[in-house]
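In: output the structure for:
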Amino acid sequence: MTERDEMLVATDSLRAVGDRVLLEPGIDAPHTRAVANAWRRYGFQVVGPDEQTGELPDVYCVVALGNEALGGGQGTPMRRDRVASVLESMAARGRGRAVLVTDTGPHVHGDADPDRAARRAADHTWWRHLSKRAATRDVLANTVRVGYAPFLGHRLAPEAEGELLRHLVTRRPVQPEELAAALRLLASHGFGNVAGETLPLDGGLDTGLVPMPSVRAPRPTTDPPPEGGRPDPFRLTGTTTLITGASSGIGASIARESARRGADVVLVARRRPELEKLADEIRELGRTAWVLPTDLSDPDRAGELVHEAWESTGGIDALAYAAGLVVFDGAGPNSANRNQLLALNTLSYAAACDALLGHWKQTGRPGTVAAISSLAAVSAPVANLASYGVSKAAAAQYTSHFATTAARHGVRANCVLPGFVRTPMTDVTNPAFLEATNRLVPTGRMSEPTEVAALVCYLLSPASAGLTGAQLRVDGGGHCLVGLPSLNVSDQTDEEGNRP
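Out: Below is the predicted model:
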């Protein structure tokens, strides 16, 4: 084991699915060499198509850059026949990861050539369709969408560069170490039920920030980060995280994963016995745990909770808001239901953010926020979830606005939208309903709380420094790759596995 390996966080969620990466279209161009170096930063072995032997890669990485609005060059057209062949071979093997690194997204830039933009968009759509097929055979394909990244060959005149950076919440270019961290995340075991997702590593471009003339964009940092002794950016050592909803499910998993990565934790929920039991687990890991039993159905209590936690710990570095409630609407008036759900799922979350931002501004302490929303915020999969969906949509949108507001104080905020997750609630759910749900999920299964926790801890760590205002899904591709399943009855089987 190398000295670098010993410095890495030792947690199962960050264990790589393998170390062999096939890079398409090769390592000859400066921008593809930069992507290869990003993989090598975490010990992956990178080969190009010309160096590939008969052995299939653990990870297949396709690079498709060339957005002229960002100062990209002509780029290299995606070799669809080759990409399809490699993905099909990996799917036939029954395991693997695939990553598309692109600078093309949903945005319509004024300086982009429409024909070139359409070709890039067509390649991305083609990639997503292949992602859905691959996910059904245990090959998870996702996308890293980079913003302005000079190390990947983006070049703009100083005036144009300054204007572009004013449109970013972070007001700086993407850094090489941020791409390396994103690639490591997508090739890790903890990212085990995400398919078709796009990681927007673009400094918050999706927020649609209005660039005020008075705002000066910082100049890009040209000095490379020091190689020797650089701490693992996924590490949370020296930080304290406030975790709500920590008594079970996703919240408890976030607490355990945070502690494994070195964080001390403040555990918040209504049930003290469960919190005390979890606190004992955290302490056995060598971390400090505080227990603050609190009912967050009262938004006024959320602000008080933050002040109590700050006083008890000496300062909070991160908030993971996993408290939540699911209640179905009834046939009659649902105002009481909506008020209850909005209070816990949205208003208390916003009150906690308000209180934390006040402390962070006063002390100059940078902070991070990760909220657990739901796919119900962006879809309506079942009846009678309107009040719940509204509350979760409000929480997700609040997160993006909070990211824009708090960025000037060094604060980042992102949101995770899980699909069905295996928790005590799903244990009592009608099995027929869960089976029907999983048929719409390309990976064919629910997510585990540990998989949600792995993404949350990434968002709370320095590894995601270029990510803010994002809404990321953990759902096996159920929403990212939404659409009808195969309608060919010859592809279906009965409960015994027999075809009709």
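In: only C-alpha atoms from now on, for both contacts and neighbour counts.
Out: OK.
In: end-to-end on stretch 253-269?
Out: 14 Å (CA to CA, to the nearest Å).
In: ok, now stretch 408-423?
Out: 37 Å.
In: next, the buried residues of that stretch.
Out: The neighbour-count check on stretch 408-423 (16 or more other CA atoms under 10 Å) flags Val411, Arg412, Ala413, Asn414, Cys415, Val416, Leu417, Pro418, Gly419, Phe420, Val421, Arg422 as buried.
In: what about the residue nearest to the last one when sequence neighbours are not counted, how many residues close to it?
Out: It refers to Arg422. With CA to CA, 6 or more residues apart in numbering as the criterion, Arg422 has its nearest non-adjacent residue at 5.4 Å, and that residue is Glu448. By the other CA atoms under 10 Å criterion, the neighbourhood of Glu448 contains 21 residues.
In: let's see this one next to it:
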Amino acid sequence: MATNLTGTVALITGASSGIGAATARRLAERGASVALVARRKARLEELAAEIEKAGGTALVVEADITDRTQAEAAVRQTVERFGRLDILVNNAGLMLLGPVVGADVEEWERMLAINVQGLLYTTRAALPHLLEAAEDGPRRVADIVNISSIAGRVAWNGYGVYNLTKFGVNGFTESLRQEVTQRHVRVSVLEPGGVDTELGSHNDHKPEVREAIGTFYEQTEVLVPDDIADGVAYIVTRPRRASIAELWVMPTDQA
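Out: Down below sits the predicted model:
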């Protein structure tokens, strides 16, 4: 088993399922201690037990990152437990689709809170520790990986505010990359196409949207969370001299 992240610490948001859980497993397999951040504590505890049974090290951090205080506390708990932070994976996200005309504004606010504000809060809190790890750590490099979407590249009817959040994540990632990469904090965006996760179920209360999503999944051999976890692991295990600014991972049927 490869252990090229031995001695490092990774914090993964949205770690209770899907891409976040798969990424936590993959980074732990590579030797990283992992902080599992999400709201569903029971799921985090199950994942932590699985990782530790396999020989890894995991910390459960129950937190709602849309609350700045909780996001900051999650980073602080991680550093207090492990003494450092080398990798931040901003994975937590919400997808609520539908037309702009007559939309539920509360849904917009929830998406903005999770997809944008939560990412900003965790990133801001993590940056001092990542900069320190890049300067003094064993790898002399640190990583931020922001999980965006194909919806950060292409806009579709009915995806309006979700598109807004993911285009925003892409723009923020590129700006921050230019700010800190020469200090050896690498900042990457990973944009998946269709993945078999809970994301589509966020729209179960909207029959038309859910039907469209269901049709897509029936007609497409979609990705699985491990496919995206592989991408994250690839990004954060590059040599110090190599920075992956953008990784776009698509189902072959969708591309």
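In: gap between the counterpart of the residue nearest to Arg422 of structure 1 in structure 2 and Ala242 of structure 2?
Out: Counting by TM-score structural alignment, Glu448 of structure 1 lines up with Val224 in structure 2. Distance, Val224 of structure 2 to Ala242 of structure 2, by CA to CA: 26 Å.
In: element containing Ile144 of structure 2, please.
Out: For Ile144 of structure 2, the host element (DSSP states H and E) is strand 142-147.
In: list of residues touching that strand?
Out: 86-91, 123, 130-131, 133-134, 169, 173, 184-192, 232, 235-236 (CA atoms under 8 Å, 6 or more residues apart in numbering).
In: restricted to helices, list those residues.
Out: Counting by DSSP state H, those place Thr123, Leu130, Leu131, Ala133, Ala134, Val169, Thr173, Val232, Ile235, Val236 in helices.
In: now which residue in structure 2 aligns to Ala263 of structure 1?
Out: Under the alignment by TM-score structural alignment, Ala263 of structure 1 pairs with Ala32 in structure 2.
In: quick one: that match and Ala2 touch, right?
Out: No. With contact defined as CA atoms under 8 Å, Ala32 of structure 2 does not reach Ala2; the gap is 10.9 Å.
In: in structure 2, which residue is closest to the centre?
Out: For structure 2, Asn91 is the residue whose C-alpha lies nearest the centre (CA atoms, centre = their mean; 1.7 Å).
In: touching, that one and Ser17? I think so.
Out: No. Applying CA under 8 Å, one finds Asn91 of structure 2 not in contact with Ser17, separated by 10.5 Å.
In: for structure 2, just list every one of the strands.
Out: In structure 2, the segments counted as strands under DSSP state E are 9-13, 33-38, 58-62, 87-90, 142-147, 185-192, 246-249.
In: please report how far the equivalent of Lys277 of structure 1 over in structure 2 lies from Gly200 of structure 2.
Out: Matched to structure 2 by TM-score structural alignment, Lys277 of structure 1 sits across from Glu46. For Glu46 of structure 2, the distance to Gly200 of structure 2 equals 23 Å [CA to CA].
In: what do you get for Tyr121 of structure 2?
Out: 25 Å.
In: give the contact list for Asn90 of structure 2.
Out: Counted by CA under 8 Å, 6+ apart, Asn90 of structure 2 has contacts Ile12, Thr13, Gly14, Leu119, Thr122, Thr123, Ile144, Val145, Asn146, Ile147.
In: hmm, Arg76 and the fifth one touching each other?
Out: In this case it means Thr122 of structure 2. No. Thr122 of structure 2 is beyond contact range of Arg76, at 10.3 Å (criterion: CA under 8 Å).
In: who's more crowded, these two?
Out: Taking neighbours as other CA under 10 Å, Thr122 of structure 2 and Arg76 compare with Thr122 leading, 25 against 17.
In: what about the more buried one, distance to Ile213 of structure 2?
Out: Going from Thr122 of structure 2 to Ile213 of structure 2 by CA to CA gives 30 Å.
In: touching, Leu176 of structure 2 and Val187? I think so.
Out: Yes. Counting by CA under 8 Å, Val187 is a contact partner of Leu176 of structure 2 at 6.9 Å.
In: ok so, going back, contacts only, for the match of Ala263 of structure 1.
Out: Here Ala32 of structure 2 is in contact with Leu5, Thr6, Gly7, Thr8, Val9, Ala10, Gly56, Thr57 (criterion: CA under 8 Å, 6+ apart).
In: for PyMOL, write the selection for the buried entries among the residues you listed.
Out: The following PyMOL line selects those of these that are buried, judged by 16+ other CA under 10 Å:
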select buried, resi 5+6+8+9+10+56+57
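In: ok, the contacts of Ala32 of structure 2 vs Gln254 of structure 2, which is closest?
Out: Nearest to Gln254 of structure 2, judged by CA to CA, of the contacts of Ala32 of structure 2 is Ala10 at 30.8 Å.
In: looks like the closest one contacts Phe82 (just checking).
Out: No. Counting by CA under 8 Å, Ala10 of structure 2 does not reach Phe82; the two are 9.9 Å apart.
In: find the residues that touch each one of these two.
Out: Applying CA under 8 Å, 6+ apart, one finds that Ala10 of structure 2 and Phe82 are jointly contacted by Ser33.
In: what about the residue nearest to Glu52 of structure 2 when sequence neighbours are not counted, distance to Val34 of structure 2?
Out: Once flanking residues are discounted, Glu52 of structure 2 sits nearest to Ala58: 6.7 Å by CA to CA, 6+ apart. Using CA to CA, Ala58 of structure 2 is found at 5 Å from Val34 of structure 2.
In: what do those two both touch?
Out: In contact with both Ala58 of structure 2 and Val34: Ala28, using CA under 8 Å, 6+ apart.
In: so Glu46 and Gly200 of structure 2 - more neighbours on which side?
Out: Using other CA under 10 Å, the more surrounded residue of Glu46 of structure 2 and Gly200 is Gly200, with 19 against 12.
In: tell me the counterpart of the residue nearest to Glu52 of structure 2 in structure 1.
Out: That one, Ala58 of structure 2, aligns with Ala289 by TM-score structural alignment.
In: okay, now its match: neighbour count?
Out: So Ala289 of structure 1, with other CA under 10 Å, has 25 neighbours.
In: contact partners of stretch 266-285 of structure 1?
Out: Against stretch 266-285 of structure 1 from outside (CA under 8 Å, 6+ apart): 240-248, 252, 255-256, 259-260, 288-296, 309, 323.
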